[in-house]
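Undergrad: predicted model, plus sequence, below.
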Amino acid sequence: MANGLTVKQQRFVDFYIETGNATGAARKAGYKKPNPQGSENLAKPSIKAAIDARLKEIEDARVADAREVMIFLTSALRGELKEEVVVVEGEGEGVSSARTLQKQIGAHDRLDAAKQLAKRYGLDGDGELLKLQKEKLKAEVNEMKTAPSDALHINFTFDRRPKDGH
């Protein structure tokens, strides 16, 4: 076994992930005494590690990573994504029929994708503000480094009153 588990232990891992039930997984894996063996298996570090590794594989396969999100947003921005819409058409004499069509996503959705991409690249207003704030803080830190040591006094004031003064 590449992961150090027996065939029966590997089957236990598979069935445990499928059902979430240690006794049932032990029974399906072929253990003669599934009640204690299921709990005992969960306490074994090698089996616990195998379960955790498998769950991580499943999660990684199901959850989009940053690259996948960026590709999706770029496709949306470029109008490459299609959505299904239902169209109802009159056929005359009070009869209508519905059919589905594929259409390019709307301008609002494309603009939203552009904003999301801009935010991730730091191109939006908030990103620019953040860059300016970082530059200001760096300048203040550099100023503090060059100031004489006796000139370094920092005062903080906390005011919990609302801005309107009440």
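TA: Perfect, thanks for sending it. Residues are numbered from 1 along each chain as shown.
Undergrad: drop to CA atoms for contacts and neighbour counts, all remaining ones
TA: OK.
Undergrad: burial measure for the closest residue to Asp124 other than its chain neighbours, as a count.
TA: Leaving aside its sequence neighbours, Asp124 sits nearest to Ala118 (Cα to Cα, 6 or more residues apart in numbering; 5.4 Å). Using other Cα atoms under 10 Å, Ala118 is surrounded by 15 other residues.
Undergrad: longest helix in this structure, by residue count?
TA: helix 125-146 (DSSP state H).
Undergrad: dropping in the other structure now:
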Amino acid sequence: MAKLTEKQKRFADYYIESGNATESAKRAGYKGKNLNRVASENLTKLDIKQYIDEQLEKLADTRIMKAQEALELLTSIARGELKEELYIPTDAGVKHVWKIPDIKDRQRAVDSLLKRYPMNKHDELQDALLQAQINKLEAETEKLKKDDGDGTPISIQIVDSWTEKNE
């Protein structure tokens, strides 16, 4: 990116602050009767536009919570580390207290975390249970085939509906 002049940088910074290009041109030190034309031209210059986009992205990065920060906040709530500031009216005035999250709030935080980090052990147990059920059905099918003495073929199809639902 080419280096902006000091006036262009001031224009871009004022534009980010106000959103008004003409006013930004005036505050940046541009002179003349056609400030709206100068402002419009500045906004079409690639270097200025890139600078504005970069600065807006930096602002968004500082204002918008990232996933890691959200997970850290949920963890802090779940552990009871984060305290809530309360003002309780009393006969003697207002009492200022700090309260740790109650069990319901902590449980909601844990539930939110577990949605993002499912328990692999639970999944493994579910798979093992499903496999045991399939093995049992296959063994029963083999027994039925042996017990049928009239020569009629037996057709049994094992359908794994749990896997079909979750694919």
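TA: Perfect, thanks for sending it. Here the structure is a predicted model, which is why all the values come from computation and not from measurement.
Undergrad: returning to what we had before: what do we get in structure 2 for the residue nearest to Asp124 of structure 1?
TA: Aligned counterpart of Ala118 of structure 1 in structure 2: Leu114 (TM-score structural alignment).
Undergrad: how near is that match to Lys3 of structure 2?
TA: 48 Å (Cα to Cα, to the nearest Å).
Undergrad: same question, Glu69 of structure 2
TA: 34 Å.
Undergrad: one more: Leu59 of structure 2?
TA: Leu59 of structure 2 is 21 Å from Lys3 of structure 2, by Cα to Cα.
Undergrad: and what of Arg27 of structure 2?
TA: Arg27 of structure 2 is 20 Å from Lys3 of structure 2, by Cα to Cα.
Undergrad: name the surrounding residues that touch stretch 80-89 of structure 2.
TA: The contact list for stretch 80-89 of structure 2 (Cα atoms under 8 Å, 6 or more residues apart in numbering) reads 76, 94-101, 106.
Undergrad: same check, this time on stretch 107-123 of structure 2
TA: 71, 74-75, 77-78.
Undergrad: can you pull out the strands in structure 2?
TA: For structure 2, the strands defined by DSSP state E occupy 84-90, 93-99.
Undergrad: output the contacting helices and strands for the last one.
TA: Packed against strand 93-99 of structure 2 by the contact rule (3 or more Cα pairs under 8 Å, 6 or more residues apart in numbering; DSSP states H and E) you find strand 84-90.
Undergrad: angle of the strand it packs on against strand 93-99?
TA: 150 degrees (axes from the mean of the first three to the mean of the last three Cα atoms, to 10 degrees).
Undergrad: mean per-residue distance, strand 84-90 of structure 2 to structure 1?
TA: Averaged over the aligned pairs, strand 84-90 of structure 2 sits 1.9 Å from structure 1 after superposition, using mean Cα distance after the TM-score superposition for structure 1.
Undergrad: show me how far that strand is from its chain's centre.
TA: 32 Å (Cα atoms, centre = their mean, to the nearest Å).
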